[in-house]
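J.: Just to be clear, the model below is a prediction. Sequence and coordinates:
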Amino acid sequence: RGEVDLCFVGADRVTRNGDTINKVGTYLKALAAHDCNVPFYVALPFTSFDPETQTGAEVPIEERSADEVTHMQGITENGARHIVRVVNPGSPAANPAFDMTPACLVTGYITERGLMGVQDLADAPASVATLERLPQQ
C-alpha cells in the first residue's frame, strides 16, 4: 500500500559476502521488503562484521529448546501455572534463535564509517583491527 519507505534492522554478525545473521524474523522482513520493492538496510557496528567468515552458510545457528514451540503455558482459574502440549507427542520441531538473510536481499549496510555496499564489505581488510585504524571517510 506504499506506507513503508524503507526497512532497517540490526545485525549480530555480517559475513564477508554480506550475509546477515540476526534474530529470527529478519529474513522474513527482508523478503517482505524485497517483494514490496522497499529498500532493506542492515545497521551494524563494524565489530559485528566478520571478515574471516565468507558466507552465512558457515555460521552455526543456535537452536533453542523445542519445548518453546511445542508447549504453551498459562494460568488456571485457581492461579496455578499450567503447561500444555500443543502438538502431537513426538512431533518434530525446530526453534532457531537466529536466521540468515542473504546479501542479495540487502540494499546496504549502515556503519559508523558510513553507508557500505556488499562490494565494500568484500574489499574490506581481513581484520576488524585494521579497519579500526583506517581514517574515517
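T.: Perfect, I can see it now.
J.: From now on I want contacts and neighbour counts done on CA atoms only, so please keep to that.
T.: OK.
J.: tell me the contacts of residue 26?
T.: 9, 99-101 (Cα atoms under 8 Å, 6 or more residues apart in numbering).
J.: can you rerun that using 7 Å?
T.: 99, 101 (Cα atoms under 7 Å, 6 or more residues apart in numbering).
J.: So residue 119 belongs to a strand, correct?
T.: No. Per DSSP: H, G, I helix; E, B strand; the rest coil, residue 119 lies outside any strand segment and is helix.
J.: Give the burial count for it, as a bare number.
T.: 12 (other Cα atoms under 10 Å).
J.: With residue 100 instead?
T.: 22.
J.: structure B:
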Amino acid sequence: KAIRPVRGINEVVEDIREVVLDPRIITSFGDFTIQDRELLEQMEINETCFYQGQLDLTYDNWAADDVLAAVLPEGVETAASYSLIGHIVHVNLREHLHEYKHVIGEVLLDKIKQARTVVNKVDTIDSTFKLFSD
C-alpha cells in the first residue's frame, strides 16, 4: 500500500489531518520557503504543529521497482519493462538480468495483484494471423 501523504488522525473531528512529509526535504517549519510558511500560517499552521515521528514501513509499502532495486546487487540496473495482459505479465528482461529472473518474477507476482503468470518475452512476436467471422 502506498503511504497516504494526508490522512485523518481523529475519527470524531474529521477536519483534523496529518501530513506526512519526506524527511529528506522537510524536517522543520523553517525548511519551507517564506511564501509557503506564510500560506501555512494563514491556515493557522505554524512551527508548533510540526513534530517528527516514526513511520514503520513494511514490504507492502514499496512498489515492485523499489523492491527490485533493494534486493538485486548494487550496480545492477533494474529497469525491466513489462506489460500486463489479463493475468499474464510479459517481461522484457535485458540479458544482464537473466540470472535474476526468478526473483524478478516472484516480486512481480507478489506486487501486481491480478498477476498469476510471469513470462519473459525472449524474441519479438511477429506472426501474422487473420480472424474470420461468420
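T.: It's in. Owing to the predicted nature of the structure, the values given are computational and were not obtained by experimental measurement.
J.: Please state their TM-score.
T.: Put the two chains on top of each other and the TM-score (TM-score structural alignment, normalised by the length of structure 2) is 0.19; 44 aligned residues with a Cα RMSD of 4.9 Å.
J.: right, and the helix or strand after the helix or strand harbouring residue 28 of structure 1?
T.: Using DSSP states H and E, residue 28 of structure 1 sits within helix 26-35. Per DSSP H and E, the first helix or strand lying C-terminal to helix 26-35 of structure 1 is strand 40-43.
J.: Report all helices and strands that that following strand contacts.
T.: strand 7-9, strand 108-111 (3 or more Cα pairs under 7 Å, 6 or more residues apart in numbering; DSSP states H and E).
J.: What is the next helix or strand after that strand packed up against?
T.: Where DSSP H and E defines the elements, the next helix or strand beyond strand 40-43 of structure 1 is strand 49-50. Contacts defined by 3+ Cα pairs under 7 Å, 6+ apart place strand 49-50 of structure 1 against strand 13-15.
J.: so what secondary structure elements neighbour the strand it packs on?
T.: If you count contacts as 3+ Cα pairs under 7 Å, 6+ apart, strand 13-15 of structure 1 packs onto strand 20-23, strand 49-50.
J.: Report all helices and strands that the longest one contacts.
T.: With contacts taken as 3+ Cα pairs under 7 Å, 6+ apart, strand 20-23 of structure 1 sits against strand 13-15, strand 98-101.
J.: same thing but 10 Å
T.: For strand 20-23 of structure 1, the packing partners by 3 or more Cα pairs under 10 Å, 6 or more residues apart in numbering; DSSP states H and E come out as strand 7-9, strand 13-15, helix 26-35, strand 98-101.
J.: buried ones in the last one?
T.: Applying a neighbour-count criterion of 16 or more other Cα atoms under 10 Å, the buried positions in strand 98-101 of structure 1 are 98-101.
J.: Could you list every helix and strand in contact with whichever strand or helix holds residue 107 of structure 2?
T.: Assigned by DSSP H and E, residue 107 of structure 2 falls within helix 101-111. Other elements packing on helix 101-111 of structure 2 under the criterion 3+ Cα pairs under 10 Å, 6+ apart are helix 64-71, strand 88-92, strand 117-120.
J.: angle of the first one against helix 101-111?
T.: Right, helix 64-71 of structure 2. Note on geometry: by axes from the mean of the first three to the mean of the last three Cα atoms, to 10 degrees, helix 64-71 of structure 2 and helix 101-111 are set 140 degrees apart in direction.
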